[in-house]
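Predicted model and sequence below, questions to follow.
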Amino acid sequence: MPPFTVRLVSSIADVAPVAWDACANPPGLSESEAEGERFNPFVTHAFLHALEASGSTGGRSGWTPAHVIVEDTARIVAAAPSYLKSHSMGEYVFDHAWADAYARAGGEYYPKLQVAVPFTPATGRRLLTAHDAPEGAREALIAGLREVRRQVEASSIHVTFPTAEDASRLERMGFLVRHGEQFHVLCDGFSNFDDFLAALASRKRKSIKRERRDALGDDVTVEWLTGSAIKPEHWDAFFTFYMDTGSRKWGRPYLTRKFFTLVGADLADRILLVMAKRGGRYIAGAINFIGDDALYGRNWGAIEERPFLHFEVCYYQAIDFARSRGLKRVEAGAQGEHKLARGYRPVVTYSAHEFADARLKRAVADYLKHERSAVARTIAHYESHAPFRRGEGGNVETLGENFDDADL
């Protein structure tokens, strides 16, 4: 094994973009080598730098950058987007109960070391390695994460939304693996939205057509904006929508207005804004990020209440766009069982966890054993009620004609 140097980097600005991206999205990967993500926009240097430079992370956010990089004698060969956390917000893999239980037992759960893309529940590589990285680079990266945890006296390491392959690697290294679920549209076999509708059971097909008509009516139009077509006024309008959603959910919006300017400048061709307009002004919008294999829906907002407009702007327009680009799937973010009735399918997501305290590790391991079984049963239940015609949508064998949103 070649000699490696492991470094902790407190700002991604201290890493050359080309060096980071050679690990985050190595060029020329085959589908199997890419582990389903030939290009993931969220692990790019540009996206992570926009978070830091805009103040969305760092400072008093509770997300303190602590990126771990591995170098051989000449270059960076592996990296992990890592943060020291003083809370458990903005992760979408909830461990509040673990933190509370550990505190009641007299332990200190925070700080913890989080390997993740902040505020982004999208699966992707987390153990970033160059295509031609020497053998042992990933192991050196995991060892580096463990050393950072030890030196800062963090209670634990949490790797959220890794690929299945990264989750398996971490499990072999002693991490506990947790399962969750999301809802994605799998686009294989659908050349356009009509093909997608044709695969649905007739009752669901009629319901979606009605929703789309009611969402737009005679006075709402929808625009797709990407690349140089996205102007500052579009970001201004979208940020208003984003802030409105955050305030109505009694939450604190994480992303600053500056973030959208920065990410829009550096990743314009990887961004899709779906904007709804009525009476000459924008009334709703959704931001999506474009990978080579998937369209990732992220944030949405509206300043006018209109039935089904959320479904149209976030879900149906995303499917339309994904098929126009030949993408394989649409990921609509966390939660949302209501997506099932609209043709989104349940998929397993992963996280990996390691604890310094053996007592906490044993307790969490027992909990996860039961939780994984529960997740498997839930996904099987969702699949048994998928709204596709027999043999469509991934060989679903259940019609699901009598399954309504209320059943969820």
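Here it is on my side, so go on.

all contacts plus neighbour counts: C-alpha atoms, from now on.
Will do.

Strands of the stretch 101-250 of the chain, start to end?
All strands of the stretch 101-250 of the chain, identified by DSSP state E, counting those that start in this stretch, fall at 112-115, 128-129, 156-160, 176-186, 220-225.

wait, which of these is closest to residue 69?
Ranking those by proximity to residue 69 (CA to CA) places strand 128-129 first, at 9.2 Å.

For residue 382, see how far away residue 373 is.
The span separating residue 373 from residue 382 equals 14 Å under the rule CA to CA, to the nearest Å.

repeat for residue 104
When residue 104 is compared with residue 382 (using CA to CA), they lie 36 Å apart.

hmm, back to that, more crowded one of residue 373 and residue 382?
Regarding residue 373 and residue 382, a neighbour count based on other CA atoms under 10 Å identifies residue 382 as having more, with 19 against 11.

one more structure, for comparison:
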Amino acid sequence: MPIMTLHRLADLEPAAWDALLPDDQPFLRHAFLSALEDSGSVGGRSGWRSAHRLLTDAAGCPLAALPLYVKSHSYGEYVFDWGWADACQRAGIPYYPKLLCAVPFSPVAGARLLGRGEAAAELLDELCAGLEEQGLSGLHVNFTDATADDLLRGRDGWLERLGCQFHWKNRGYRDFQDFLDALASRKRKQLRKEREQVAGQGIAFDWREGHTLSEAEWDFVYACYANTYHVRGQAPYLTRSFFSLLAERMPEAIRVVLALQHARPVAMAFSLLGGDSLYGRYWGCLAEFDRLHFETCFYQGLEYAIGQGLQRFDAGAQGEHKLIRGFEPMITRSWHYLVHPGLRAAVADFLEEERLGIRQYAEQACELLPYRQG
């Protein structure tokens, strides 16, 4: 069956791409990925070159697809392979360019092999067979769902890598106080004190949907987002136009909470809504306020999720400080196909030890959760 490569997702009808998605998660939607491309957040000199692969029937209708990018670095992936690249450089083995199946700048697990399983498997096999000829060191599939895990597990040449994130689960809480009542007394007092400290600074919060924000308000959102990079001496991954394009193309999925001090915005957190989950993505503030990060990024999201009856709040990658706020360790997976046999063998040995360490880390993290025993 015909296989085609898309260097611009805009060349495919949104409905044709979205029909391959298995759920309501927003990050694989045509609107999200095309906004990254059309805003210049990927492409150009970003080091991300779109090369989405589609398998179609004789009539040109997509049967399966992979969101793919040719990478000249490892920034913005959140599955860290810098050590592998450094080892290759020392050994005189080219590591870049490589091929990545992922959502740029989004460490959110979900579908990666889109469409029919057997068709997606055919795409994978075709890609792996052509890597060396195209001068690519390997194919990496980051933050997979159970469907991709089942397809890749035990498949010849593929290496499994584990990671650990922290997600919050809604156990039928009536309100935020009901959630607090589920915590041990000392932890409950800590969370309540942190919220009181923010309120004592005269800060209130306003939840907004994507279509309600003006361009001036989007300017503020972007200034906050970009500032989180500027204070570390880095350039932001996303461009200003990405936010406007996303607000135009999928406003119903956008949730922004503005932190207001005496009616003046001072901070924000940007989230996406999909299915039964809230995904916290970006945050930023333009001045320092005690405990404002915890309130804006975590407690506001928890309270919103409870109020909307959502089952899960994914507040982003890493962050052991989330544990005492009720976020539980969750194992994530990525899969790696490396062309060079020596590199593949070395990485396989490393990953075997790393997987053991990640599982032990997740088990130990559970002991730090704030919930009352029993």
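Looks like it arrived, so ask away. Computed from a predicted structure; not experimentally measured.

how about the strands of the stretch 101-250 of the first structure, which one is nearest residue 98 of the first structure?
Taking CA to CA as the measure, these were each checked against residue 98 of the first structure, and strand 156-160 came out nearest at 11.1 Å.

What residues in the second structure pair up with that closest one?
Strand 156-160 of the first structure corresponds to residues 138-142 in the second structure, going by TM-score structural alignment.

And stretch 352-372 of the first structure, by the same measure?
Mapped onto the second structure using TM-score structural alignment, stretch 352-372 of the first structure covers residues 335-355.

Check the offset of the matching stretch from the chain's centre.
Stretch 335-355 of the second structure has its C-alpha centroid displaced from the chain centroid by 24 Å (CA atoms, centre = their mean, to the nearest Å).

Give me the contact list for it.
With contact meaning CA atoms under 8 Å, 6 or more residues apart in numbering, stretch 335-355 of the second structure is reached by 84, 88, 128, 131-132, 137-142, 152, 157-162.

Please apply the same query to stretch 231-249 of the first structure.
252-253, 257, 260-261, 282-286, 299-303.

Which single one of those is nearest to residue 349 of the first structure?
The shortest distance between residue 349 of the first structure and any of these, using CA to CA, involves residue 299 and amounts to 19.5 Å.

So the closest one belongs to a strand, correct?
Yes - judged by DSSP: H, G, I helix; E, B strand; the rest coil, residue 299 of the first structure forms part of a strand.

Wait, it touches residue 284, no?
No - counting by CA atoms under 8 Å, residue 299 of the first structure stays clear of residue 284, with 11.0 Å between them.

Which one's more surrounded, those two?
Remark: of residue 299 of the first structure and residue 284, residue 284 carries more neighbours, 26 against 20, as counted by other CA under 10 Å.

count of residues packed around residue 364 of the second structure?
A count of nearby residues for residue 364 of the second structure, using other CA under 10 Å, gives 12.

How about residue 290 of the second structure: what's its closest non-neighbour residue?
The shortest distance from residue 290 of the second structure to any residue other than its chain neighbours is 6.8 Å, reached at residue 198 (CA to CA, 6 or more residues apart in numbering).

and the one you found, what does it touch?
The neighbourhood of residue 198 of the second structure, defined by CA under 8 Å, 6+ apart, consists of 289, 290, 291, 292, 295.

Counterpart of it over in the first structure?
When the structures are aligned by TM-score structural alignment, the residue of the first structure matched to residue 198 of the second structure is residue 215.

what comes up buried for the helix or strand hosting residue 321 of the first structure?
Using DSSP states H and E, residue 321 of the first structure maps to helix 317-325. Buried residues in helix 317-325 of the first structure, counting neighbours by 16 or more other CA atoms under 10 Å, are found at 317, 318, 319, 320, 321, 322, 323.

So residue 329 of the second structure belongs to a helix, correct?
No - the assignment for residue 329 of the second structure is strand, going by three-state DSSP, so no helix is present there.

What's the local residue count around it?
Here the count is done by other CA under 10 Å, and residue 329 of the second structure has 24 residues near it.

so who does the residue lying closest to it once chain neighbours are set aside touch?
For residue 329 of the second structure, ignoring the flanking residues on the chain, the nearest one in space by CA to CA, 6+ apart is residue 166 at 4.5 Å. With contacts defined as CA under 8 Å, 6+ apart, the neighbours of residue 166 of the second structure are 314-320, 322-323, 327-330.

hang on, the earlier thing: taking the contacts of stretch 335-355 of the second structure, please make a PyMOL selection of just the buried ones.
For the buried members of the contacts of stretch 335-355 of the second structure, the matching PyMOL selection, counting by 16+ other CA under 10 Å, is:
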select buried, resi 88+128+131+137+138+139+140+141+142+152+157+158+159+160+161+162
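
Just tell me the aligned range of stretch 233-244 of the first structure in the second structure.
So stretch 233-244 of the first structure sits over residues 216-227 in the second structure, by TM-score structural alignment.

Buried residues in stretch 338-345 of the second structure, which are they?
Of the residues in stretch 338-345 of the second structure, those with enough neighbours to count as buried (16+ other CA under 10 Å) are 338, 339, 343, 344.

Mind checking which of those land in helices?
In this view, these that belong to helices under DSSP state H are 343, 344.

Quick one: the buried residues of stretch 338-345 of the second structure as JSON lines, columns for distance to residue 261 of the second structure too.
Listed next are these as JSON lines, based on distance: CA to CA, whole Å:
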{"residue": "338", "distance to residue 261 of the second structure": "52"}
{"residue": "339", "distance to residue 261 of the second structure": "55"}
{"residue": "343", "distance to residue 261 of the second structure": "54"}
{"residue": "344", "distance to residue 261 of the second structure": "54"}
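
The nearest residue to residue 278 of the second structure once chain neighbours are set aside: which element?
The spatially closest residue to residue 278 of the second structure, leaving aside those adjacent along the chain, is residue 313, at 4.8 Å (CA to CA, 6+ apart). Taking DSSP H and E as the criterion, the element that holds residue 313 of the second structure is strand 312-314.
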